[in-house]
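In: Below: sequence and its predicted model.
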Amino acid sequence: MHTAFFLLLGSSLARFLMRHPGEPRTPWIIALSVSLALLYVLGPTVGARPTAPRRLIWLSLVVAVWVVIVILAPSFAWCAVPLFYTGLRTLPPRAALFLVAVLTAFVVVAQLKLAGSFDPILLFAPPAWAAVAAAVFLYMQRQAARQRELIDDLIRTRRELAATERREGTLAERQRLSMEIHDTLAQGLSSQQMLLQAADRVWDADPAKARTHVRTAESITEHGLAEARRFVHDLAPADLADGGGVAQALRALAERESGAGLTVRFHAEGAPPPLPDRVSSALLRIAQGALANVREHADATTAAVTLTFLDDQVVLDVADDGRGFAPGAASGAAAGAGRSAATGATTGVRGHGLPAIRARAHQLGGTLTIESAPGEGAVLSVSIPLIPLIPLETQ
C-alpha cells in the first residue's frame, strides 16, 4: 500500500508537469507533493496505537494537504486510494467510513473537472469502488479480530488445561506418596512400637525375650532407615535395590516379618519373567501392606505369601489363619467399620491398607479379591496382567 501511494503520487506529479509546464502554480504543486510524501513517511513514527492523538493529528494533516493539492491539480485525486486504507486502519469504523465518503466525493469532483463534461461512470464508479474496498477491509478486520479471540481462547484453554493437569498430577503424586509412606515408614514404626511394648511387658520377667524383641525392633529400624533413604532418593523399595527381583524381595520381607508370635512363609511358583519396575514395586508394597495388617489386626500365628507367575498374569496371595471377617463388612470397613486381616480396613487414621492395595492393583490394570469368614482367616489375592511388548517393526 505504501508503494502504491508513492507510485500514484509520483505519477500524478509527472502528469501535471508534462501537461502544465511553466505554470505559476507548479512550485506550489511540487512543494505540496514533497510535503505530502514527507508527512506520509512520518506516519509510522508518530504512534503505534490507532487511536493515539498524535496519529489522528498526522492523518488530519495528510488529508488536508491532499485536499489542497487536489483542488490545485485534480489529477492527484487517485492518491486517495491508499488514504482509504490508512483511514480505515487508523480511525474507528464510523469515522473511517465518513472519511472514505469525503475522500470519494473529492475524487468524483476532481474526475468530473478533468473530464470537462458529465460522465456517469465518473460519478458512480469511485463510490462503488470505495464501498467495495471499505466493505472488504472491514470484513477482513472483523475476521482477524475473531481469529485473535479464538487464539486467545485457545491459549487460555491450554493454560487452564495445563493447570488442571498439574493439579491432578499433584493430587496423584500426593496419593502415591501417601501409599508409599503407609506401606513403608508407617508400618515399620508400628511394628517397632508393638515390639518395644512387648519388650517392656516382659523386661523383668524374661529379659532374654525382651532383648530379642529389642533386637528385632532394631532390625526393623535399620530396614526402615534404608527405606527412608531410598524413599527420598527415588521412591523405589530398598528390597529391590540389589536387583534380585521381586521374588527375592518378598522372601526377605517374609523373613523380616516373622517373629513375635507370627510366622510368615513365602513360596513362588512358575518361571519369573522380567517384570517392569513399577509392577515389582507394587507387588512388594501390596505384600508389605497386607502383612502389616495381618500382624496388627488379625491375631494370626501364621501367614503365607505366594507369588505365582502365569502366562498372562502374575498373582500375589497373602493368607493368614487369623480371626477373619465378613467380606461384606470389609467394604464398609474401608469407610471406618471393622478390622480384618490383610485388608487394612480399619478405623481411625489407619485406613489406607485396603484402598491403597486396590489403588495399586487398579493402576496396573489388575484386580483385588478377598476371601474370608469370621474365625476362618483371610486370603487376599491380587492379579496383575502381563502385557507382552510388541516389537516396533511388527506394530
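Out: Perfect, thanks for sending it.

In: CA atoms for contacts and neighbours, from now on please.
Out: Will do.

In: Show residues contacting stretch 172-186.
Out: The contact list for stretch 172-186, computed with C-alpha atoms under 8 Å, 6 or more residues apart in numbering, reads 224, 227-228, 235, 285-286, 288-289, 352-353, 356.

In: May I see the residues you listed organised as JSON lines, with secondary structure added?
Out: Shown next, in JSON lines, are those (DSSP: H, G, I helix; E, B strand; the rest coil):
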{"residue": "Gly224", "secondary structure": "helix"}
{"residue": "Glu227", "secondary structure": "helix"}
{"residue": "Ala228", "secondary structure": "helix"}
{"residue": "Leu235", "secondary structure": "coil"}
{"residue": "Arg285", "secondary structure": "helix"}
{"residue": "Ile286", "secondary structure": "helix"}
{"residue": "Gln288", "secondary structure": "helix"}
{"residue": "Gly289", "secondary structure": "helix"}
{"residue": "His352", "secondary structure": "coil"}
{"residue": "Gly353", "secondary structure": "helix"}
{"residue": "Ala356", "secondary structure": "helix"}
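
In: dropping in the other structure now:
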Amino acid sequence: MADYPFSPALRLLRWTVHGTFSILLVVALAGVARQGQIPQVLGGILLGVFYAAGIVIEGRLPHFGGPTHLRLGRAWLVLITVGWAVLALAAPQFVWLAFPLFFAYLHLLPLAVALPGVAVLTVAAIMAAAWHEGQLTTAQVIGPTIGAVVATLMATVYKVLDAESEERRLLIDDLVRTRGKLVEAESDAVRLAERERLAREIHDTLAQGMSSIILLLRAARRDLVEDPATAERRIVEAEDAAKENLEEARNFVRALAPPALQQSSLVAALRRISDSAVAGTSVQARFEVSGTPVPLPAVYDATLLRIAQGALGNVSRHSGAGRAGVTLTYLDDVVMLDVYDDGRGFDPSETAGFGLRTMRERARALGGSLTVESAPGEGTAVVATLALPLWEAP
C-alpha cells in the first residue's frame, strides 16, 4: 500500500472522487449498452481501464507526491479529459463524468490553472449536452455550473484543512524534536551532576583519608627509632584510617550514608573525625557542642560531616596551624558548624579551591550557606549554616 503524503481528509476526498467517477462511468456504460451503442461501450471501458491504471501506477511510483509524480499525474489528467470529451460527444450519458474531473483539476493543477480549466470543462459539458439535445436549456446550464461551484468550494475547503493539518504536523514534529533535545540535555545535566557529586565525595572522603594516612605514616617513620611505641600507635591509626577509606569507597558503589554515621550520631562522628583528621600533625583539635542537639535528617548529617571533613583536611594540609576547633551549634531554627584554626590564613577573594567550592555547594543544596573568614596571618574560620526543617525545630 502506498504511503500517501496526504492528510486523511485529503485521502478521503481523493477516493471519493475515484468512487464517484467509477459509479458515473458504470451508469453511463449501462445506458449506452441498453441502446446498443457498442463503440461507446468499448470507449467507456477503455477510459475506465486507463483511469484505473493511472491510480494503480501512481501508488507504485517512487517518491510519491514528488515533481515526477505530479508531471505524470497532469499528463494522465489531460488524456482522461480528451477521452471524456470524445465520449461526451459520442453519448450524453458520459457528460456527467465532468463532475469528478472538476475535483481532479483542482487537486492536480495550480489554482491559477485549475479554475480556468474547471470553467472550460463546465462550458464543454454544457455545450455537449446542448449538442445532443439540439438546444440549450436552463437545466443544461445549471447542472454543470452547480457541480463546478460545489466541486470548487469542496476542494478549496479540503485544501485549507490539509494546509492546517500539515502545519500541525510540522509543529508536532518540532515539538518532538525539541522534547528529544530537552531529554538529551537533561541526561547530560544528570551525568554532569553525578560526576560533580562523585568529585565532591572523593575530595571530601577518600582524598582526605589518604592525606591522613600519609601524615600518620610519616609521623610513624619519624618515631620508629626513638619511640617505637608511638610509631606502632601511628601505624595502627593509619590502618584504621585505611579501613575507613575502604568502607567509604564501597559506600560510593552502594550509595549508603558515610560509615562514620552508620552506627553513631552526628556529634560522635564529628568528635571522631576532629581527632583523626589531624592525627600525625602538630595540630591540636578540639570539638564542642553548643545548644541542645536535635535529630536531623540523614542528608543534613551527611552534609555537615562532609563539610567538617573538607575543612579539617584543609587545616591539616595547608594551614600550618597549632590549634583547631570544631563547634556544632543548635539554635532555635538553624544548626551551625564552625571549623576554625590559628594558621597562616589566606585571602578568600583570591583563593577559591575545589574544596571550598564543594563545601559551599553542599550547603546551598539544602538551602543553607557557607562563609569563609580569613586573612593572611590571622587564621581561618569556615561557618556552615543550615535552617532546621520545620518538623525538626524544637
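Out: Received it, and whenever you're ready, just let me know what you need. This is a predicted model, so every value here is computed, not measured.

In: Let me have the contacts of stretch 172-186 of structure 1 in a markdown table, adding distance to Val109 of structure 1 and neighbour count as columns.
Out: As requested, these are arranged in a markdown table below (distance: C-alpha to C-alpha, whole Å; neighbours: other C-alpha atoms under 10 Å):
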| residue | distance to Val109 of structure 1 | neighbour count |
| --- | --- | --- |
| Gly224 | 97 | 21 |
| Glu227 | 93 | 22 |
| Ala228 | 91 | 18 |
| Leu235 | 85 | 16 |
| Arg285 | 91 | 22 |
| Ile286 | 92 | 28 |
| Gln288 | 96 | 25 |
| Gly289 | 95 | 25 |
| His352 | 89 | 20 |
| Gly353 | 92 | 24 |
| Ala356 | 87 | 23 |
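
In: possible to save those as a markdown table with distance to Tyr139 of structure 1?
Out: Shown next, in a markdown table, are these (distance: C-alpha to C-alpha, whole Å):
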| residue | distance to Tyr139 of structure 1 |
| --- | --- |
| Gly224 | 71 |
| Glu227 | 67 |
| Ala228 | 66 |
| Leu235 | 59 |
| Arg285 | 64 |
| Ile286 | 65 |
| Gln288 | 69 |
| Gly289 | 67 |
| His352 | 62 |
| Gly353 | 64 |
| Ala356 | 59 |
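
In: Closest one to Val108 of structure 1 out of the residues you listed, please.
Out: Top of the list for closeness to Val108 of structure 1, among these and by C-alpha to C-alpha, is Leu235 at 82.4 Å.

In: Start from the N-terminal end of the stretch 151-300 of structure 2 and give the strands.
Out: 284-290 (DSSP state E, counting those that start in this stretch).

In: Which stretches in it count as helices?
Out: 208-223, 228-254, 259-262, 266-276, 298-314 (DSSP state H, counting those that start in this stretch).

In: Determine which stretch of these is the most buried.
Out: Across those, averaging neighbours per residue (mean count of other C-alpha atoms under 10 Å) puts helix 298-314 on top, at a mean of 22.

In: Run the chain-centre distance for it.
Out: The chain centre lies 35 Å from the centre of helix 298-314 of structure 2; the measure is C-alpha atoms, centre = their mean, to the nearest Å.

In: Name the next helix or strand following it along the chain.
Out: strand 323-330 (DSSP states H and E).

In: Specify the angle between that next one and helix 298-314 in degrees.
Out: 170 degrees (axes from the mean of the first three to the mean of the last three C-alpha atoms, to 10 degrees).

In: Packing partners of strand 323-330 of structure 2?
Out: Here strand 323-330 of structure 2 touches helix 266-276, strand 284-290, strand 334-341, going by 3 or more C-alpha pairs under 8 Å, 6 or more residues apart in numbering; DSSP states H and E.

In: what's next to stretch 76-87 of structure 2, contact-wise?
Out: Outside stretch 76-87 of structure 2, the residues that touch it by C-alpha under 8 Å, 6+ apart are 40, 43-44, 47, 50-51, 54, 94-95, 97-98, 101, 104-105, 124.

In: cool, stretch 107-121 of structure 2 as well?
Out: Stretch 107-121 of structure 2 is contacted from outside by 70, 73-74, 98, 102, 105-106, 148, 152, 155, using C-alpha under 8 Å, 6+ apart.

In: Over to stretch 33-42 of structure 2?
Out: By C-alpha under 8 Å, 6+ apart, stretch 33-42 of structure 2 touches 29, 32, 87, 90-91.

In: tell me how far it is from the chain's mean position?
Out: With C-alpha atoms, centre = their mean, you get 66 Å for stretch 33-42 of structure 2.

In: now do stretch 310-324 of structure 2
Out: 45 Å.

In: same thing with stretch 67-83 of structure 2?
Out: Worked out by C-alpha atoms, centre = their mean, stretch 67-83 of structure 2 lies 45 Å from the chain centre.
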